[in-house]
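Colleague: Here is a sequence with its predicted model. Questions after.
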Amino acid sequence: MRTYAPSKHPHSDAPDTASAFRRMAALPDGPERDQVRQEVICAWLPMADRLAGRFRNRGENIEDLKQVAALGLVKAVDGYDPARGNAFESYAVPTVVGEVKRHFRDHMWTLHVPRRVQDLRNRVRFARQDLSQTIPGRAPTNAEIGEHTGMTEEEVRAGLDALDSFTALSLDAELPGSDDGYALRDTLGTADPALDVVVDREAVKPGLSRLPEREQHILYLRFFRDMTQSSIARSLGISQMHVSRLISRCCDNLREQVMQDAA
């Protein structure tokens, strides 16, 4: 495989492949052109690796980032036209970087966030970094971020919200400052069974208000004071059997009324 000497460029990973590109452009599709294309890609791989390294420590494996950058390099080699007169590196760098950024946008977000909001997030993040150097001792306000970036406060709020959407926190993750295993799932509420009781009480209220006073009192003693039928019978001077029949009749009537209202 042919090797290419570095060009006169501040980056040592920028080989001189201008003649190879001209040759590749003149060759028809076939094994010879494929061989030159492969040599050019291999010559520029160190540059792709360097660009991938800019995105290390952002939650993605560096080897995976290098693979994505290599894919961007292949697209750059295939799309470059030496007849335009521009240096390949000036075309390849934004292509490779764009491919890596697209990878983060499409595959690394735990929650789906529109691209517009992702862009707002990046602008807010960089603005906070810049302002933190000029505003010591406190975080910049939304208004200050907006003034720095030219964004509206609504856009700033959207960007700030997106800062916490890149990764999700596990429900089993211990909360900061917790030393007893207290996790996020321990803060989550559950359905309150008393809510069903509230619905039932509200449903029977109209029917209860229409009952005779004595039946209302008996139901109150039985279901709110938790008195037995025998105790209710003694307090009212009637038989326990009579109390039982009254309670059954009232409950049947209330149930029928609630079902009719629901229908």
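Modeller: Everything's here; your move.

Colleague: C-alpha from now on. contacts and neighbour counts both.
Modeller: Noted.

Colleague: For the host helix or strand of Glu99, which residues meet the burial criterion?
Modeller: Assigned by DSSP states H and E, Glu99 belongs to helix 88-103. Buried positions in helix 88-103, judged by neighbour count with 16 or more other Cα atoms under 10 Å: Phe88, Tyr91, Ala92, Val93, Thr95, Val96, Val97, Glu99, Val100, Lys101, His103.

Colleague: mind checking how far the last one is from Gly79?
Modeller: When Cα to Cα, to the nearest Å is applied, the distance between His103 and Gly79 equals 19 Å.

Colleague: Can you name the residues that contact Asp172?
Modeller: Taking Cα atoms under 8 Å, 6 or more residues apart in numbering as the criterion, Asp172 is in contact with Ala183, Leu184, Arg185.

Colleague: swap that for Arg123, please
Modeller: Applying Cα under 8 Å, 6+ apart to Arg123 gives the contacts Thr149, Gly159.

Colleague: Presented hereafter is structure B, for comparison with structure A:
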Amino acid sequence: MSVSHAPRALAGTTPSARDERSRRTAELFDAVTSAQDPARRQDLLDEVVLVNLCVARSLARRFAGRGVDAEDLEQVASEALVKAAGRFDPAHGKDFLSFAVPTVRGELQRYFRDVGWVVRPTRRVQEARWAISRAEAELTQRLGHTPEPDEVMDELALTPEEYAEAASANGCFAPTSLDRPTSVSDDGGTIGDLLPDQEAGLPACEARVVLAPVVQMLSERDRRVLFLRYFEDLGQKEIGSAIGVTQTQVSRILDRILGDLHQAITHDDHEQVSSTDDEREMDG
């Protein structure tokens, strides 16, 4: 059956509208019980769905904004309502919605569990996250304020580790957009601006792979000079003070080291590079 449109008069939320919906639903199920013709029975069940469709849509809207398309949610809720109408037995004495609402809510939760995760945690974490979400809503109504983590853990008998693991699943439905500003100022960058370019680190990585075995062949003092110059960003005068030589000598040391590294790399020669602290750079 098509459940795309419900009568506007039945979509209200006033007590009179709810009472009218409940009364009409009860009448329809009375007719379903006495109907002998299968086609007539199906028509009556279809009308039950139409009368209560606004309730299913309302449940679907509670799950909106979590990374799943709103139309898909409404479709899942509508199909769940159809199933509930087909399975409901008035002889049990329940109001239809007391049976249908948990059915619709359960279908929505299963839909999220199966397709709604962008990053999929384990089933145990998913179920704990759902339990926490329900408990937070119930405690908020009961306590009159947003519950603290300790209150939620007490309600569900969760350990701090279990709560933290489930809470870590927050955002798995709809991760924060990379276009989200990092600050409220108009000139602030976005979260995406903070991420390195995919190609940005490749030259440095390649250089480290190539240089690592060669640099290991340098003397301890030469490695220290390279560290002070290219990692600590010290000037030649500061390096000279640190190792006890003049600025001019530091310049010669750096030239020699870089020349030796270049020769070792270009000639694929990883033999011992000059590693003595002799006075080659002291001469002249």
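Modeller: Yep, that arrived. Computed from a prediction, not measured in an experiment: that's the story for all the values here.

Colleague: follow-up on the earlier one: following the helix holding Glu99 of the first structure in sequence, what is the next regular element?
Modeller: Next element after helix 88-103 of the first structure (DSSP H and E): helix 115-132.

Colleague: mind listing what the nearest residue to Arg255 of the first structure once chain neighbours are set aside touches?
Modeller: Spatial nearest neighbour of Arg255 of the first structure, excluding adjacent residues (Cα to Cα, 6 or more residues apart in numbering): Val204 at 7.9 Å. For Val204 of the first structure, the contacting residues are Leu254, Arg255, Val258, by Cα under 8 Å, 6+ apart.

Colleague: What remains of these once you look at the second structure?
Modeller: Cross-checking the contacts of Val204 of the first structure against the second structure gives Arg255 as conserved contacts, using both residues aligned by TM-score structural alignment, their matches' Cα atoms under 8 Å.

Colleague: Whichever of the contacts of Val204 of the first structure end up buried, select them in PyMOL.
Modeller: This is how PyMOL selects the buried members of the contacts of Val204 of the first structure, with burial counted by 16+ other Cα under 10 Å:
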select buried, resi 254+258
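
Colleague: out of the contacts of Val204 of the first structure, who's nearest Asp16 of the first structure?
Modeller: Distance to Asp16 of the first structure across the contacts of Val204 of the first structure (Cα to Cα) is lowest for Val258, with 86.2 Å.

Colleague: The helix or strand where the closest one lies - contacts with which helices or strands?
Modeller: Secondary structure assignment for Val258 of the first structure, by DSSP H and E: helix 240-262. Counting contacts by 3 or more Cα pairs under 8 Å, 6 or more residues apart in numbering; DSSP states H and E, helix 240-262 of the first structure is packed against helix 194-209, helix 213-223, helix 229-236.

Colleague: wait, which of those helices is closest to Arg54 of the first structure?
Modeller: Of those, nearest to Arg54 of the first structure by Cα to Cα is helix 194-209, at 53.8 Å.

Colleague: could you dump the helices and strands packed on helix 240-262 of the first structure to JSON lines with distance to Pro114 of the first structure?
Modeller: Formatted as JSON lines, those follow (distance: least, Cα to Cα, whole Å):
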{"stretch": "helix 194-209", "distance to Pro114 of the first structure": "37"}
{"stretch": "helix 213-223", "distance to Pro114 of the first structure": "55"}
{"stretch": "helix 229-236", "distance to Pro114 of the first structure": "65"}
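
Colleague: out of those helices, nearest to Leu160 of the first structure?
Modeller: Leu160 of the first structure lies closest, by Cα to Cα, to one member of these: helix 194-209, at 35.7 Å.

Colleague: which residues touch Ala168 of the first structure?
Modeller: Residues in contact with Ala168 of the first structure, defined by Cα under 8 Å, 6+ apart, are Thr110, Leu111.

Colleague: try Val100 of the first structure
Modeller: Contacts of Val100 of the first structure by Cα under 8 Å, 6+ apart are Ala52, Leu65, Val68, Ala69, Gly72.

Colleague: Can you tell me the residue that sits opposite it in the second structure?
Modeller: Aligned counterpart of Val100 of the first structure in the second structure: Leu108 (TM-score structural alignment).

Colleague: where's that match relative to Asp72 of the second structure, distance?
Modeller: Taken as Cα to Cα, the span from Leu108 of the second structure to Asp72 of the second structure is 10 Å.

Colleague: Kindly report the same for Asp255 of the second structure.
Modeller: Distance from Asp255 of the second structure to Asp72 of the second structure, by Cα to Cα: 67 Å.

Colleague: One more: Pro213 of the second structure?
Modeller: Counting by Cα to Cα - Pro213 of the second structure and Asp72 of the second structure are separated by 57 Å.

Colleague: now Glu206 of the second structure
Modeller: On the measure of Cα to Cα, Glu206 of the second structure and Asp72 of the second structure end up 47 Å apart.

Colleague: And Ser16 of the second structure, by the same measure?
Modeller: 30 Å.

Colleague: the more surrounded of those two?
Modeller: Neighbours per residue, other Cα atoms under 10 Å: of Ser16 of the second structure and Asp72, the larger number sits with Asp72, 13 against 10.
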